[in-house]
Structures are given as structure tokens and as C-alpha cells.
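[1] Sequence first, then the predicted structure:
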Amino acid sequence: MTNPYAVLCIIGSCISLQVGAALAIQLFPHAGTWGTASIRLLMAGLILMVIVRPKFHTWTRKQWFGVALFGASLGLMNGFFYNALSLIPLGTAVTIEFLGPLALAAFLSRSMRDAACVGLALLGMVLLGIESFSGDSLSPLGVVFVLIAGAFWACYILASKNVGSLVPGQGGLAVALLIGGTLISPLSGTKALVVFTDWNLFALAMGTAVLASLIPYSLELVALRRLGPNVFSILISLEPVFAGLFGWLLLSQNLSALKISAILLVVIASIIQTVAKPGMKLPAPEPDTDSAGPLYPPARKRTLRQRLKRVSNVSR
């Protein structure tokens, strides 16, 4: 059975991340998309560094390499996703981006059930495509950006799982956030510094850092320590639901019947993965209580007992 604590962490991450994304969109006109992503990651990293104080000077080369890959995937995933959000609605963007984790789950599991889930998600993408021709059109560049973000999302899941096993606590995440923010900061230039010139913008940036980075990535790191990457990739499909909901509540973005249908198809894929019974495992062989170990099999053991008995009889 799926760890309930891990599922609660994923739900909390989805809610926090989408509220943070809704706040981040308000920063785009001031700090730009790359600038907003960079400032958000750097602020979250600094806050977490102060809280956990990681002993990174004791890390091995393998640990540093894992954290560096984690940070790169974080930075590029967020940068491309925010560029997509500037062109297409939040709910639609997250639904398309989810193709990355879902494809990862199918690749890792390689079962008919996972193939069916991928088919349901692709059907949801077809519905979004139909709407782009019959209703609100989707920006082709925005779709490209969000597909790239989805690919880095899959990389993020694998990298986060790796860091969770290599580095104890939240220290690896703290350093990865700083690496990701620093990596994409040159793409924003000096435009992102505008958040430090106005208290309202600074408060908005701080809220985005906490809600869109610090809380969700900490919860996901905890969840990935308890779940396999394939299970996590399917359960995180709840994110498009919350993205559409908060895009409608906070950003007044249209939530049409086709968009709702597309989101539901992705959720159904998640439900199939969650409630499906795992395959039967062969029971472990019972230990041979009559065995004296690999050097003394049962037959040999009995022979030694007989010999000892004979020796004792002679001595009497």
C-alpha cells in the first residue's frame, strides 16, 4: 500500500506550488520570467540554508555531483515553466508539463497499466489541441516551453530521489536551490533586482519563494524518500487539478469543459496507478533450522553428531 504520509506530502506540495505559481505570475511584468524563477530559487535556498545549516564541506564528490544535477534540473524546469506561464494558462501548462513525469513512470515500470495511463494523458492533450483550434488558441512557443519544462521535471524527480538517498536532511535541497537560481540568473540580467527596490514586490517575491519552492520541494523530497520514482510520477498528477482550480480562483482564467475533461483524464491515470494491486511476490524461502550453516549441511551435521556420540561411548 502506498505510504499515506508520502501521499499527504504530495497533496501539500501540489497546493503550495500552485498558489506560489499564481503569485509568481504577478511578478512577471516587473522581474521577467527568468528573473522571477531565479529570485524565487535563490531566496528559498538562502532561507533553507539558515534553517538547516548543511555541512556541505564534508560532502564527497559523488554527493556534490548529485546535488549539482538536482540544482540544474530545478533551475531549468522552473525557468522554462515560467516562460510558458507567460504565454498559456496555468492549468493548461501544468497539464501539458505532466507528460514528463508520466512518461518517466511508464518508462520505469514498463507495464500495460502504465501504457494505458500514458494513453489517457495523451487523449487529454488531444482535447487541449481541439480547444486551441475551436476556442482559446494556445501559443506554440508556450507549448514548446512547457514540454521542455516537463522533460526537466522528469530529470528533477530522478535527481531529487538520488539526492534524498545521498544527502541526509534538507541540506542537499538548500544547496541545489542556490545552484539552480545562480544557473539561470544570467538569463534575467539585472531586471530581477527590481524586487529589492519596492517592499510590495519584495514581499511578493518572498511569498513566491516560500510557497513555490521551499515548502513544495521540501515535501516532495520527503515523499521521494518513501516512494519509488514511478509511483511518485503518477501521484503527482494531482498537480494539474490544483493548477486549474487556483488558476480559476486566483487568476480568473477560463476553465472550459474541454480543459476540465483533459485534467480529469490525467487524474484517472493517477487513480488507476494508485488503486491497482501490486503484482504477487514469491514468498521468501523459510530458513532451514536444521542447518548448521554453509560449511555444515544437514547431512554433514548429523554425521558429526554420530561421530561425537561414538567417541563419547568409547571414552565411557
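    That came through fine.
[2] from here on, contacts and neighbour counts on C-alpha atoms
    OK.
[3] If you count neighbours, what's buried in stretch 91-101?
    Buried positions in stretch 91-101, judged by neighbour count with 16 or more other CA atoms under 10 Å: G91, T92, A93, V94, T95, I96, E97, F98, L99, G100, P101.
[4] actually stretch 123-137, not the one I wrote
    L123, G124, M125, L127, L128, G129, E131.
[5] mind listing what the fourth one touches?
    Listed by CA atoms under 8 Å, 6 or more residues apart in numbering, the contact set of L127 reads L258, K259, S261, A262.
[6] rewinding a little: format the buried residues of stretch 123-137 as JSON lines; extra columns: distance to L27.
    Below are those laid out as JSON lines (distance: CA to CA, whole Å):
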{"residue": "L123", "distance to L27": "33"}
{"residue": "G124", "distance to L27": "30"}
{"residue": "M125", "distance to L27": "28"}
{"residue": "L127", "distance to L27": "30"}
{"residue": "L128", "distance to L27": "27"}
{"residue": "G129", "distance to L27": "28"}
{"residue": "E131", "distance to L27": "28"}
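[7] and the comparison structure, right after this:
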Amino acid sequence: MPNLKSAPHLQAIVLLFIAMISIQSSGALAKSLFDQFPVLTISAMRLLLSSLILAVIFKIWQVNFKQVKWSAIASYGIALAGMNGLFYLSIERLPLGIAVSFEFIGPLSVALFHARQKFDFVWVGLAILGLILLFPFDQAAQSLDPIGIVFALGAGACWALYIVAGQRPSGVSGNHTVCLGMFIGMLCLMPITLFSGMPSTIFEPSNLVYFIVLAILASALPFSLEMVALRNLTALSFGTLMSLEPAIAAFSGFIFLGEQLLWTQWLALITIICASIGCTVTIQKARQNKSATPSNSP
């Protein structure tokens, strides 16, 4: 059994997998709140509470703010705000599986951009095939809300920016980067939320509990884990491994919501998982070969 502590790449994959499960398990909770509160209010509260939770856990007051590279933090925070807000707006108009499929175009584009070797294109190609098979064509036969599609594609673009921005040096630790980024993301959404009207019932204890749980499952925990993973994964491997996201979403819908999968979608899950495993093994072998190659320098 491999030692995860001595294999940061494998450790990053495990953390990323936990993060994806956490995000998808929070989807059902978020959708249950859509009938009671405006979508952007839910997204803003999610980021606000997440940033406050992380600020306490990681002692944000100990940060040397003179070392913070605010341009990196700002781009990361804007990406978080767009990714969260636009995705919630999209699933308000589209079925979850379709929205996730459109959104994933973002990280997949990052993976394609960084693909260099033959096997890179093989694994990315398999991920694309899996996404095509995952698309519920029986539902697509009905008219899809074009605004919902635009929201999903916008969320995907922000997801791509999130991957790139998360790898930029911010001058502080990864956990503090997530905390500050979430706070900036909240500042981006909160004015819109206040202008559109924020129900006072949000702060009732019975409702606040749901938002705190949502903040932990959907933001605080997964984004912290992803930040650690981003430091030990290439943009290519991260983008390809994130293809598991719609697969996990499909599994979550099947297990928690009783959504039935087509045989093509089961095949899609197998294809996407093979692509993610293949990408992981290929990159791990490339790193081992590179470290084993003797240096020519004296």
C-alpha cells in the first residue's frame, strides 16, 4: 500500500476525490433551499459563512497582509464568486446532470490546453467521450432553457479561471488563500444580493443551521482540500481528474435523489473513471522517470 505522506501526488488525488464528494453531496441541500431563498442569496451566504469558518480555524489574523499578493487573491475570489453563483443559477433552470456537463467544458479546456504528450490527448479524449455519453439525451429532447445553458457555460469559464488562479503564488498559505478568496467572492455577490432583497429569515437559527452545513460541505471543506491538491497537481491532471465531478454528480442523483441512469450514462461513468485513472498513472510514471533521470549538471 503506498504511503500517502511520501507521495504528495497520490495524496492530492485522495483530497481532490473527497472534495468532489463533499461538493456533490451538498447539491441536494442547496436545491432544497431554492424554494425558500433567492439563488444568489444562498451562494453569497455560502461564501460568507465559509470564509468566517476558515478565518477562525486558520487564524486569519496571524497573516502578514503586507506579503499578500492581492491580484492573485482577487482573481481567485472572482472565480469563486462566478463559479458558485452562476452554477446555482444554472441548476435552477436545468437538470443537474445537464448543467454539470455544460459546466465541465471549463476544466476540460484547461486540460486540453496543457496537453502535450500522446497519452495526454488519449485521456482527455476519453473524458470528452464520457461526458458525451453522460449527457441525458432523452431529457435534451425537451427544450433546454438557453439562459440556463449560458449560466452553466459561464460557471465553466469561472471554473477554468479558478484552476489557473489557484496555482498562482498568493504570498500566503493555501488555506489563507481560500479564506481571503472566499471573502472577496462574497463581496462580489453580496451587493447584488442586497439589491435584489435578502430575506431576514435567513438569520433565524433553524435556517442558519442549513447555511452553515452548506458552507462547510460546499465551500469550506472542498475548496481547502482542492487548494492543497492544486499545489501538487499539474493543470492537466487537475482538469482531467475533475472529469469525475459529473460522474459523482450522477451517482449522487442515483443514490440520494432516486434518479435513474441510462445504460449510456453507466458506460459514461466507466469511461470517465478510466480516463481519470489513466491520467493519474501516466503523470505519476512521467514524474518517476524524470526523477530517475540523472542530471547532466556537475
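    Sure, I can see it. Remember, predicted model here, so these are calculated numbers, not experimental data.
[8] Pull out the buried members of the contacts of L127 of structure 1.
    L258, K259, A262.
[9] The residue nearest to the last one when sequence neighbours are not counted: what secondary structure?
    Spatial nearest neighbour of A262 of structure 1, excluding adjacent residues (CA to CA, 6 or more residues apart in numbering): G124 at 3.9 Å. Classification of G124 of structure 1 using DSSP: H, G, I helix; E, B strand; the rest coil returns helix.
[10] Looks like G124 of structure 1 contacts I260 (just checking).
    No. Counting by CA atoms under 8 Å, G124 of structure 1 stays clear of I260, with 9.3 Å between them.
[11] Distance of the aligned residue in structure 2 for G180 of structure 1 relative to D35 of structure 2?
    Counting by TM-score structural alignment, G180 of structure 1 corresponds to G185 in structure 2. Distance of G185 of structure 2 to D35 of structure 2, given as CA to CA, to the nearest Å: 24 Å.
[12] Then I277 of structure 2?
    Using CA to CA, which is the criterion applied here, I277 of structure 2 is 38 Å from D35 of structure 2.
[13] more neighbours, the two?
    Ranked by neighbour count (other CA atoms under 10 Å), I277 of structure 2 and D35 place I277 first, with 14 against 10.
[14] what about the aligned partner of that one in structure 1, distance to L187 of structure 1?
    Residue pairing (TM-score structural alignment): I277 of structure 2 is matched to I271 of structure 1. Applying CA to CA, the value for I271 of structure 1 to L187 of structure 1 is 39 Å.
[15] can you pull out the strands in structure 1?
    In structure 1, no strands are defined using DSSP state E.
[16] longest helix anywhere in structure 2?
    helix 263-292 (DSSP state H).
[17] what about L52 of structure 2, how many residues close to it?
    17.
[18] Now do the same contact list for it.
    Neighbouring residues of L52 of structure 2 by CA under 8 Å, 6+ apart: C179.
[19] aligned partner of it in structure 1?
    Mapped onto structure 1 by TM-score structural alignment, L52 of structure 2 lines up with L46.
[20] Surely I15 of structure 1 and G244 touch.
    No. Between I15 of structure 1 and G244 there is no contact under CA under 8 Å: 11.1 Å.
[21] and these two? which has more neighbours close in?
    G244 (25 against 20).
[22] Spit out the contact partners of the nearest residue to the more buried one once chain neighbours are set aside.
    Using CA to CA, 6+ apart and skipping residues adjacent in sequence, the residue nearest G244 of structure 1 is G91, 3.9 Å away. Neighbouring residues of G91 of structure 1 by CA under 8 Å, 6+ apart: P240, V241, F242, A243, G244, L245, G247.
[23] A28 of structure 2 too?
    F256, L257.
[24] show me the residues around the corresponding residue of structure 1 for A81 of structure 2 that make contact.
    By TM-score structural alignment, A81 of structure 2 lines up with G75 in structure 1. Counting by CA under 8 Å, 6+ apart, G75 of structure 1 makes contact with A37, S38, L41, L177, I179, G180, G181, L183, I184.
[25] Okay then, goodbye and thanks.
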